[in-house]
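>>> Model the structure of this input:
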Amino acid sequence: MISPTCAIAGIGATEFSKDSGRSELRLAVEAVRAALDDAGLRPSDVSGLVTFGMDNNPEIAVARELGIGELRFLSRIGYGGGAACAVIQQAVLAVAAGLADVVVCYRALNERSGRRFGRAIASPDPDSGWHHPMGLATPAAMVAMVAQRYLHEYGAVPDDFGRVAVAMRRHASTNPYAWFHGRPITLDEHRASRWISEPLRLLDCCQESDGAVALVVTSLSRARDLPQPPAVISAAAQGSGPDQFVMTSYYRPQVASLPEMGVVARQLWEQSALTPADVRTAILYDHFTPYVLMQLEELGFCGRGEARHFVADGGIELGGRLPVNPHGGQLGEAYIHGMNGIAEAVRQVRGTAVNQVPGDGPVLVTAGTGVPTSGLILV
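Predicted coordinates:
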């Protein structure tokens, strides 16, 4: 077990919408300011900023708008949603090494009113040369191939994906901050939603959202002196699998799996000395419903091909054996590249979540899958 040295001391977010009406830079600044206020800190206390490689808001621009002043640590993590937990890991490394005292991690995007990831565009990424000529030019199309193989290999059916969508929307329906607040769905509605890329239907795919989220990371000793209960970072890991591609790989011996999440899982359990049985609630990156099932398997909550049984009869809903995404996830609350999921994990640790899961056990968080990914355990 690695002794924890850092904690998340503040969280902040804008509203989540389909048209923010303002620039991504303004969204970033609003979220960072809210996170600092939550932590009881000032911009002048910040010495480091970390964001995604895909974020359009330079660290120096965010610092300038907030009046942060000097920065001693600046970092970005690539691979889209796979960066979510890795930005926290970067902040932990900086604080633990004495490179920065307070690091703010942020992600801001107008993903609905601006550039929509669900639309095919030309990409300079060399991996695209293996996908685009075959018509696999969007994340949904790429994931659909893996999902189809999963159905074939393990005897699962599309309703198994639908049960994930129903659970996430049910959680979102009682979360006033969620875009789908008050709008649960049924399995029949999932079955009736239009095809995006077979076997993925519209309700298997996460939202396109405008908004921003920021999180404040500092030493555990300093966090204990701040207003909010610290969410202690018990483990933080990053990883990629053999023959990794972006968005996913069809060249592995086993296509219907997420080996990059397996790499992360092994590190999380080793660092924290915890097991899947200890986890109170899991915040799983739900950009596509099939990948929630595969994550449950890679993380060790069930055996390979057994996730369909795990989610049956409300297994991942509130009151189930493992409540997943009590805030509604990216399918129900908003798609902010997984950062809103980390904020929910902090609220669960603090005991302030809208859909609070009982107990004081650890909270597991994962980042985007199909790409090099990352994970956290908060206690």
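
>>> C-alpha from now on. contacts and neighbour counts both.
OK.

>>> In terms of helices and strands, where is Asp286?
Counting by DSSP states H and E, no helix or strand carries Asp286.

>>> show me what contacts it?
Going by CA atoms under 8 Å, 6 or more residues apart in numbering, Asp286 touches Cys206, Val292, Gly329, Gln330, Leu331, Gly368.

>>> just those residues now: which is nearest Ser219?
Distance to Ser219, by CA to CA, is smallest for Gly368 among the contacts of Asp286, at 26.2 Å.

>>> Quick check: the residue nearest to Ser20 when sequence neighbours are not counted vs Met142, distance?
Leaving aside its chain neighbours, Ser20 sits nearest to Asp210 (5.8 Å; criterion: CA to CA, 6 or more residues apart in numbering). Distance check for Asp210 against Met142: by CA to CA, to the nearest Å, it reads 24 Å.

>>> Second input sequence below; structure requested for side-by-side comparison:
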Amino acid sequence: MTARARDERTLRGRVAVIGIGETEYYRHGASPDPEFKLALKAILAACTDAGLDPRDIDGFSSYSDDRSEASRLAAALGTHRLRTATMQWGGGGGGCCAAVANAAAAIVAGLADCVVVFRSLAQGQYGRFGQAAGIHTVSGERSYLMPYGVLAPPQRFAMRVQRYMHEHGVRQDAMRAIALASYHHAQANPRAVMYGKPLDPGKYDASRWIVEPFHLYDCCMENDGAAALVLVSAERAGDFRCKPAYLLGAAFGSGHRAAATAHNAPLYATASFDTVAPDLYRMAGVGPSDVGVVQAYENFTGGVVMALAEHGFFRPEDANDFLTFESLIAPSGRLPLNTSGGNLAECYMHGFELVLEAVRQVRGTSTSQARRSDVAMVIGGPMVSPASNLILGSEATL
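Just a heads-up that it's a prediction; the model follows:
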């Protein structure tokens, strides 16, 4: 690395993913293990993948208030010492890429040498994301929504997507193509919860409305499990078992008053990447045409439409032409999307399984390998604040 690169305020090429791991993925409430044990299993699997002694981990990073606390993990793993512990604040699944960025920043700053980034969920143990039961008091955004019957995430996000579809003429076909592509890729992935359960256009169209414009298959699953990766400095990346995937860039945040309550943001029909996407490209030193494969968080397919447009892959008015099944599938689609099945069909691990799939694409080990995979993007949860994204690359991209 040049002296200039060391002096720049950037993460580009400074850290690498050397190991990835995950548990078996279960339907919500079906895990035989508690959440903390799931986290440990995923971390140990990532260490095995890397050929790393777990005791050499000296930092942890997560998001969305993950309950598996860093100090407890360090004790259970027998780490020699704990040097950094970071929790990304707010945004739910929008923080999946920010957690990687925070870990990378700790390594670049010299606060740690080997950081695990992870997410663990046991909804049978702690309650389902998709239900609003057990809430006795509300505040903030919910106080403007719940008294009027807007109780669950599909209701909240449907309004933003309907507005976007109205403003830009986006048809249901575009959202259907995203769902079909995710399910198509899941059929090649034995890890996927929806493996062996294909989706066709007729089945999609016949599925019940959850809240317009979302059919059942426009909505993510709810699952139990855990996923993890291990980061080290780029200088150490060659010391481990697997081909490293280098972090080319990462960004997180949102635009002006993006989280104004009562759905009163100045820019309402947005995935929240209008300011974040330019920051990502600037750090990574690439543009949309350089990206060969994308993993985009689908809490709902409409958010993916918005997020891809805000990352410059097409103009909103061109969404119907760009977002076709043929364009979104590996190996040679125009932009292979969610090549492990994504939140819709592999697993809803709060989006972190998407980061692992981007690593596999860079390594060349995906079950649905894209033709161009040296530059792989992950887009975190859309329509939230803060949102986050990242780009991984092979050694050839440095």
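
>>> on that earlier part again, more neighbours: which of Asp210 and Met142 of the first structure?
A count of neighbours by other CA atoms under 10 Å puts Asp210 above the other of Asp210 of the first structure and Met142, at 27 against 21.

>>> residue contacts, that one?
Residues counted as contacts of Asp210 of the first structure (CA under 8 Å, 6+ apart) are 16-20, 108-113, 335-336.

>>> Repeat that for Cys347 of the second structure.
Tyr25, Tyr26, Ala192, Val193, Met221, Glu222, Asn223, Gly341, Glu353.

>>> Among those residues, name the ones in helices.
Residues of the contacts of Cys347 of the second structure located in helices (DSSP state H): Glu353.

>>> Kindly reformat the contacts of Cys347 of the second structure as CSV containing distance to Ala75 of the second structure and neighbour count.
Shown next, in CSV, are the contacts of Cys347 of the second structure (distance: CA to CA, whole Å; neighbours: other CA atoms under 10 Å):
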residue, distance to Ala75 of the second structure, neighbour count
Tyr25, 25, 22
Tyr26, 27, 20
Ala192, 31, 24
Val193, 32, 23
Met221, 32, 25
Glu222, 30, 21
Asn223, 27, 26
Gly341, 34, 32
Glu353, 25, 28
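
>>> What strand or helix carries the aligned residue in the first structure for Val305 of the second structure?
Taking TM-score structural alignment for the superposition, Val305 of the second structure sits opposite Leu293 in the first structure. For Leu293 of the first structure, the element it lies in under DSSP H and E is helix 289-298.

>>> Whichever helix or strand comes after that helix aligns to what range in the second structure?
Remark: after helix 289-298 of the first structure, the chain's next helix or strand is helix 307-311, criterion DSSP H and E. Alignment of helix 307-311 of the first structure against the second structure: residues 319-323, by TM-score structural alignment.

>>> Cross-check the contact I'm expecting between Tyr25 of the second structure and Met221.
No: counting by CA atoms under 8 Å, Tyr25 of the second structure does not reach Met221; the two are 11.2 Å apart.

>>> For the stretch 151-300 of the first structure, which segments are assigned as helices?
Counting by DSSP state H, counting those that start in this stretch, the stretch 151-300 of the first structure has these helices, from start to end: 158-172, 187-192, 220-223, 259-272, 289-298.

>>> Could you do the stretch 51-200 of the second structure as well?
Under the criterion DSSP H, counting those that start in this stretch, the stretch 51-200 of the second structure contains helices at 70-77, 96-108, 123-126, 141-145, 153-168, 172-186.
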